[in-house]
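In: Fold the following for me, if possible:
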Amino acid sequence: MDQYHFLFKYIIVGDTSVGKSCILLNYTEKKFNEDHETTIGVEFGSQLLKMNDRTIKIQIWDTAGQESFRSITRSYYKGSIGVVLVFDLTKKDTYYNVMKWHNEILDCTHEFVEISLVGNKLDLESERQVSSKEALEYAQSNKMNYLETSAKTGQNVDKVFEDIAQRILVKIDNKTIDYTQEVYGIKLGPFFQNPKQITNTPSTLKSEPEKKDKTCC
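Out: As a prediction, this is how the structure comes out:
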């Protein structure tokens, strides 16, 4: 059995064929599959990450981008602490759809969720249709991190998942999130059989924010 302190649940979303599954495959297996078929429904992967003297298990759900599977995708937003929102740097229309995906994330997740906007296919720089400046400005104006990746070469792929984990740990350490509530997408691992072993016990946490009314999930 894997030994870890925390389990973080992530979801990967975005239009079809932007490279979501390839990003997941590169992160979990360091592979790239040129002939990867379009995801039908949901795929899954996990990875262990050591950070700040703690071991994190990242559980990643890769969702289909087609409209016909959106109801399935929405069900996986619930209980996620990290969201990777992917578009294709070589296809402007997938960038235009980022706003639609971002609004859906905000509607279907809790306020502690960490979102990273990812422009994929950086290896096809000569075919780029979306500038770094444009995407970065959008991300910053919407309180998201922005990274450009290549699922083919692996450039920045690890960093996407690690940056989200780092920001989640900051929220745990500064006591702004109650990590004992699984609805937030965090679970205690085998290293923490007894929650009292953790310094930030629930009694020291800030008051829980007002719950939002979720209609789509």
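In: C-alpha only now, for contacts and for neighbours.
Out: OK.
In: same for the longest helix anywhere in the chain, what does it pack against?
Out: In the chain, ranked by residue count with DSSP state H as the criterion, the top helix is helix 157-173. Under the contact criterion of 3 or more Cα pairs under 8 Å, 6 or more residues apart in numbering; DSSP states H and E, helix 157-173 touches helix 20-29, strand 82-88, strand 114-120.
In: The structure of the following sequence is requested for comparison with the preceding one:
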Amino acid sequence: MTSESKYGEEKTGVMEDDGLIHLAPSNMQTYASKLSQMETSHVPRLVLRAKVAIVGDETVGKSALTQMFHSGGHMYPKNYIMTTSVDFCVKEVHIPETNASVELYLFDCAGQSIFNQREMNTKCWENTAFVMCVYDVSSRQSFQSVQTWLNKVRSSRPSTGGGPLPGVLVANKIDLREGGINARAVVDSQEGLNLAQHMGLEYFETSAMTGRDVDRPFNYMASQFHSNYESTVRRANALN
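Out: The predicted structure follows:
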């Protein structure tokens, strides 16, 4: 049953003799929507954790990319400070249209050749879920080095029969492609894409200095980790 107020407007609901509040038809949909929102808000949140090894030659921008992503684009390092061991930070990434998020444990590893064989880097690569190989588009040497970096990280990972370690290849400093004849980039997009396909990595282009697309490779890894988790759960359920 419904009733009208003294202003002629339909009330949200009225109390009847049975002690229940009867909603006006026009408000049923709104009420149902609110109930749905309440139920959704009580769904337990899933938090996954993935370790990412970030590798590449010195000065390619590994630390700048990590800091820009971690700070939401607000902390570009003004002065270059060489990473001499391992820098570490954690950033949570929400997976759209789910109740899940992935905490990325980011290990920014030293790029100086004198540190390449140190035990610290090897420890940094243990139990890695993804690898991020970074090069500077204005340095062909850094581009040619990424295969070596990837091989080192993958060789430190025990063979589990699950295929090679997944990850991303990031072409950083793409702002250096601008400027016409004064552009400083020496590695073009097609070269980067070809190398990524050869290494079995996803390819991304970024500029830590301008903030352009810095989030994309990190969000991709978080999304892939969640997808892999979902696939594992489905396979496990199918066996039961």
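In: So which bits of the longest helix of structure 1 are buried?
Out: By neighbour count with 16 or more other Cα atoms under 10 Å, helix 157-173 of structure 1 contains the buried residues Val157, Asp158, Val160, Phe161, Glu162, Ile164, Ala165, Ile168, Leu169, Ile172.
In: quick revisit: nearest to Tyr10 of structure 1, out of the helices and strands packed on helix 157-173 of structure 1?
Out: Distance to Tyr10 of structure 1, taken as Cα to Cα, is lowest for strand 82-88 among these, at 4.4 Å.
In: now for Val187 of structure 2: what does it line up with in structure 1?
Out: Taking TM-score structural alignment, Val187 of structure 2 has Val130 as its aligned residue in structure 1.
In: and its match, how many neighbours?
Out: Residues near Val130 of structure 1, counting by other Cα atoms under 10 Å, number 19.
In: Check Glu37 of structure 1 too.
Out: 10.
In: helix, strand or coil for it?
Out: Taken by DSSP: H, G, I helix; E, B strand; the rest coil, the conformation at Glu37 of structure 1 corresponds to coil.
In: what's the distance between the residue most central in space within structure 1 and Ile60 of structure 1?
Out: Structure 1 has Val83 as the residue nearest its centroid, 2.7 Å off, counting by Cα atoms, centre = their mean. To Ile60 of structure 1, Val83 of structure 1 is 9 Å away according to Cα to Cα, to the nearest Å.
In: Leu169 of structure 2 -> structure 1?
Out: That one, Leu169 of structure 2, aligns with Leu117 by TM-score structural alignment.
In: That should have said Ala208 of structure 2, apologies.
Out: In structure 1, Ala208 of structure 2 lands on Ala151 (TM-score structural alignment).
In: Share the number of residues neighbouring that match, please.
Out: Ala151 of structure 1, neighbours per other Cα under 10 Å, totals 26.
In: ditto for the one 4 residues further on
Out: Summarising burial for Gln155 of structure 1: neighbours were counted as other Cα under 10 Å, giving 17.
In: List the contacts of the residue lying closest to it once chain neighbours are set aside.
Out: Using Cα to Cα, 6 or more residues apart in numbering and skipping the chain neighbours, the partner closest in space to Gln155 of structure 1 is Thr149 (5.4 Å). Contacts for Thr149 of structure 1 (Cα atoms under 8 Å, 6 or more residues apart in numbering) come out as Val118, Gly119, Asn120, Lys121, Leu122, Gln155, Asn156, Val157.
In: one more time with 6 Å
Out: Thr149 of structure 1 makes contacts with Asn120, Leu122, Gln155, Asn156, Val157, as judged by Cα atoms under 6 Å, 6 or more residues apart in numbering.
In: mind putting those in CSV, distance to Tyr10 of structure 1 included?
Out: Shown next, in CSV, are these (distance: Cα to Cα, whole Å):
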residue, distance to Tyr10 of structure 1
Asn120, 18
Leu122, 22
Gln155, 20
Asn156, 17
Val157, 14
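In: what about Ser138 of structure 2, distance to Val60 of structure 2?
Out: 9 Å.
In: Repeat that for Thr83 of structure 2.
Out: Using Cα to Cα, Thr83 of structure 2 is found at 12 Å from Val60 of structure 2.
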